[in-house]
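> Attaching a predicted model along with its sequence, questions to come.
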Amino acid sequence: MEEKNLIVTEQEQGKRLDVYLTSALDISRSYAQQLIQRQGVTVNGKDAKANRRLNEGDRVKAVIEVQEEYKVVPQDIPLDIVYEDKDIIVINKARGMVVHPAAGNPDGTLVNALLYHCQGELSGINGVIRPGIVHRLDKDTSGVMVAAKTDEAHKGLAEQIKAHSAHRTYWALVHGNISEERGIVDAPIGRHPKDRIKMAVTFKGGREAVTHFKVLKRYGDYTWVECKLETGRTHQIRVHMAYIHHPVVNDPLYGYKKDDFPIEGQALHSHCLDLVHPITGKAMHFEAPAPADFLACLKRAEEKD
């Protein structure tokens, strides 16, 4: 068992307890409700119901099960395959899909789907929980990502990501009207000093993080931007855009609490991936078109303009 101690921020005020735990612990809502029902969650030292509305400063303690090993089984889950050969597979990941099994998400993940589709032929470098996974996307970030079928391909892809020679381009809808046409956020990222679930810009102990952004379209109080990662820190775009006071729309961790957009999770999409094939050496470009919910957010922003 593992104890998680959380403090509700101003942005999280007003959320139901079960909804808050879903984003704060990156677990499913049903698992959050199970924790509450079996009295594994307290608010300010007292048991609470799932529909309790939280206030800024509330102290939430959750005791969750920690499983060192999961039995990861192949599952026949539909995949949107962008490209595939005997060495790599490129997927357009759906928003809401968890990449690999973890507490609260033991199955139904991208890994389960890949095991079924690839008939177990995936790189074993990252162990039985994350076979083939070279990089990841947050649960509520959609878009293109690559997985490795062989250890040799995995090593080649990992080296490109480490050397920043593989380029990832994202689309995001953010709050505010960004005046510059383009810019660079160069600010180190580390674990948030008070909320251990979150990341934050921190100049003491943070790791180098660089995000390049370009304005694609302005909608008055919102801006559609393209972001290119020079580094790949956890939640990097979400943290950096919030740091420059333009948080991603509907971001449950770093955004504003009263967003009115037709999307579950942050309006962030992995649009393009450029890499060199780890075996053939061929330069490759992959794209995942913006999903319907992201396009609906752009339409809503235009209507608000």
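Alright, I've got the coordinates.
> going forward, measure contacts between C-alpha atoms and count neighbours the same way
Will do.
> measure Y20 to R29 for me?
Counting by CA to CA, to the nearest Å, the separation of Y20 from R29 is 9 Å.
> of the two, who's got more company?
Neighbours per residue (other CA atoms under 10 Å) separate Y20 from R29, with Y20 holding more: 23 against 17.
> Could you say which helix or strand holds the more buried one?
helix 17-24 (DSSP states H and E).
> name the element V174 belongs to?
Counting by DSSP H and E, the element that carries V174 is strand 167-175.
> swap in A301?
For A301, the element it lies in under DSSP H and E is helix 292-304.
> Specify the residue positioned farthest from the middle of the protein.
In the chain, the residue that sits farthest from the middle, by CA atoms, centre = their mean, is K46; the gap is 31.2 Å.
> S23 versus that one, what's the distance?
Following CA to CA, the distance that separates K46 from S23 is 21 Å.
> for comparison:
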Amino acid sequence: MIEEDELIEDDLSEDAGFAKTPDAQGLYEHFRVVVDKGQDAVRIDKYLFERMQHSSRNRIQKAADAGCIHVNGTPVKSNYKVRPDDIITLMLDRPKHDNTIEAEDIPLNIVYEDSELMVINKPAGLVVHPGAGNFHGTLINAIAWHLKDLETFDPNDPEVGLVHRIDKDTSGLLVIAKTPEAKTHLGKQFFRKTTHRSYNALVWGNFTDDEGRIEGNIARDPRDRLRMTVFPPDSEIGKPAVTHYRVLERFGYTTLIECILETGRTHQIRAHLKHIGHPLFGDERYGGTEILRGQRSSTYRAFIQNCLRLCNRQALHARTLGFVHPTTGKQMDFTSDLPDDLAAVIDKWRKFVNGQLTSDN
């Protein structure tokens, strides 16, 4: 599954207890990853640090010292060099949280549906998939309810369901596969970059050029495990990522742009735009709730605060989605209107530029 906003869940949080005397019969698997065939030889603690969301490198090293990091069924130390096709597991002395997906009656905005797939327009604020801290009330719980009478669909079966993801506070289009065949077919399209996806984003600052290309490896920020950061393309840190952008409308201190992904990495748009000095408006994690451009007047500060209240999240919307239908072979293209909160804040900036705002706005 190719995921623009994928976050890998793990269980090395600060309250995780490691088995001091590991016993293969008494340990439970909490995390698993298969090393890519083209992976270079790197220390396992470095390798896992880039893939485990809530864990510091020090915590991973402690887990290895305690015998909880296994490779192909055997405990290894933190200096072990990973090899292609290695199966790495985290084994702890307690069962993993029950992640069974339960059907929940949550409204869905279904743009298209047939026997093979669904296209959903996700609202901002809705978590896509159950995970740490969000085991209920997600999009997947809602889909499980919607398809509860479809005997061939099991929401707990990884061979069906989500083909890609977007962040909780990103709105817009997602495709869901109802059958294993559909998911395989759609997954290959995402992998081969033959799908068509574009995002609308309101960002801080005025771009010099009308369009451009951002390239830089994406990896977790060592100072904030819930944030991604950008490293040079030729570095050995992170995964290669490319974002293309095009200016749609200029508001002086902010700009409305279209983003097209060449790759699909965690927080790619958010991290890339932060990297070039144009963080998403309202994106608190990446600095977008600060007043980064503009005037020093109290009127302007009040205007920005009103904008942030209107759109209380990162101003990012997955606007278009296009793919080939897995059964009919027909090209399917969908467009989602900007949600009310994002449309309202853009309109407010238009009025600001045109001098139509009063001190009360």
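Looks like it came in fine. These figures come from a predicted structure and were not determined experimentally.
> TM between them?
Comparing the two superposed chains by TM-score structural alignment, normalised by the length of the first structure, the resulting TM-score equals 0.75, with 247 aligned residues with a CA RMSD of 2.4 Å.
> Break down the stretch 51-200 of the first structure into its strands, ranges please.
Assigned strands in the stretch 51-200 of the first structure, in chain order: 59-64, 81-84, 88-93, 142-148, 167-175, 182-186, 189-191, 199-201 (criterion: DSSP state E, counting those that start in this stretch).
> out of these, nearest to P289 of the first structure?
Among the strands of the stretch 51-200 of the first structure, strand 142-148 comes nearest to P289 of the first structure, with 7.8 Å by CA to CA.
> ok, average deviation of the closest one from the second structure?
Using mean CA distance after the TM-score superposition for the first structure, strand 142-148 of the first structure ends up 0.5 Å from its aligned counterpart in the second structure, as a mean over the superposed pairs.
> That strand corresponds to what range in the second structure?
The counterpart of strand 142-148 of the first structure in the second structure, counting by TM-score structural alignment, spans residues 171-177.
> which of the residues in the matching stretch are buried?
Within stretch 171-177 of the second structure, the residues that qualify as buried by neighbour count (16 or more other CA atoms under 10 Å) are 171-177.
> would you list those in JSON lines and tack on distance to H97 of the second structure?
Conversion of those to JSON lines gives the following (distance: CA to CA, whole Å):
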{"residue": "S171", "distance to H97 of the second structure": "28"}
{"residue": "G172", "distance to H97 of the second structure": "30"}
{"residue": "L173", "distance to H97 of the second structure": "30"}
{"residue": "L174", "distance to H97 of the second structure": "27"}
{"residue": "V175", "distance to H97 of the second structure": "27"}
{"residue": "I176", "distance to H97 of the second structure": "25"}
{"residue": "A177", "distance to H97 of the second structure": "26"}
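> So what does I87 of the second structure match up with in the first structure?
Alignment of I87 of the second structure against the first structure is given by TM-score structural alignment, with no counterpart assigned.
> what number of residues lie near I87 of the second structure?
With other CA under 10 Å as criterion, I87 of the second structure counts 17.
> swap in G131 of the second structure?
Using other CA under 10 Å as the criterion, the residues surrounding G131 of the second structure number 16.
> which one in the first structure is aligned with it?
Looking across to the first structure (by TM-score structural alignment), G131 of the second structure lines up with A102.
> Next one: that match from H240 of the first structure, what distance?
Using CA to CA, one obtains 26 Å as the distance from A102 of the first structure to H240 of the first structure.
> what do you get for N126 of the first structure?
Remark: distance between N126 of the first structure and H240 of the first structure (CA to CA) = 28 Å.
> again with V276 of the first structure
Relative to H240 of the first structure, and taking CA to CA, V276 of the first structure is found at 27 Å.
> what do you get for K299 of the first structure?
Between K299 of the first structure and H240 of the first structure the computed distance is 24 Å (CA to CA).
> where do the helices sit along the stretch 101-250 of the second structure?
Taking DSSP state H, counting those that start in this stretch to define them, one finds helices in the stretch 101-250 of the second structure at 139-146, 180-191.
> Identify the spatial nearest neighbour of K228 of the first structure, chain neighbours not counted.
By the measure of CA to CA, 6 or more residues apart in numbering, the closest residue to K228 of the first structure outside its immediate chain neighbours is T169, 4.6 Å from it.
> residues contacting the one you found?
If a contact means CA atoms under 8 Å, 6 or more residues apart in numbering, then T169 of the first structure has 226-229, 270-273 as its contacts.
> Return the residue of the second structure aligned against it.
Matched across to the second structure, T169 of the first structure falls on S198, judged by TM-score structural alignment.
> do the same with E302 of the first structure
Matched to the second structure by TM-score structural alignment, E302 of the first structure sits across from R350.
> got the contact list for its match?
With contacts taken as CA under 8 Å, 6+ apart, R350 of the second structure has the following neighbours: F251.
> Check Y112 of the second structure too.
Residues counted as contacts of Y112 of the second structure (CA under 8 Å, 6+ apart) are 118-120.
> Compare those residues and tell me which has the most neighbours.
Taking other CA under 10 Å to define a neighbour, the member of these with the most is I120, carrying 20 neighbours.
> so what's the closest residue to I81 of the first structure other than its chain neighbours up against?
Setting aside the residues directly before and after it, I81 of the first structure is nearest to I91 in space (CA to CA, 6+ apart), at 4.7 Å. When the contact criterion is CA under 8 Å, 6+ apart, the partners of I91 of the first structure are 79-83, 143-147.
> cool, and A166 of the first structure?
With CA under 8 Å, 6+ apart as the criterion, the residues that contact A166 of the first structure are 157, 160, 273-276.
> Is F31 of the second structure in contact with D11, as I believe?
Yes: counting by CA atoms under 8 Å, F31 of the second structure does reach D11; the two are 7.5 Å apart.
> W171 of the first structure touches K217, doesn't it?
No: using CA under 8 Å, W171 of the first structure is not in contact with K217, being 11.1 Å away.
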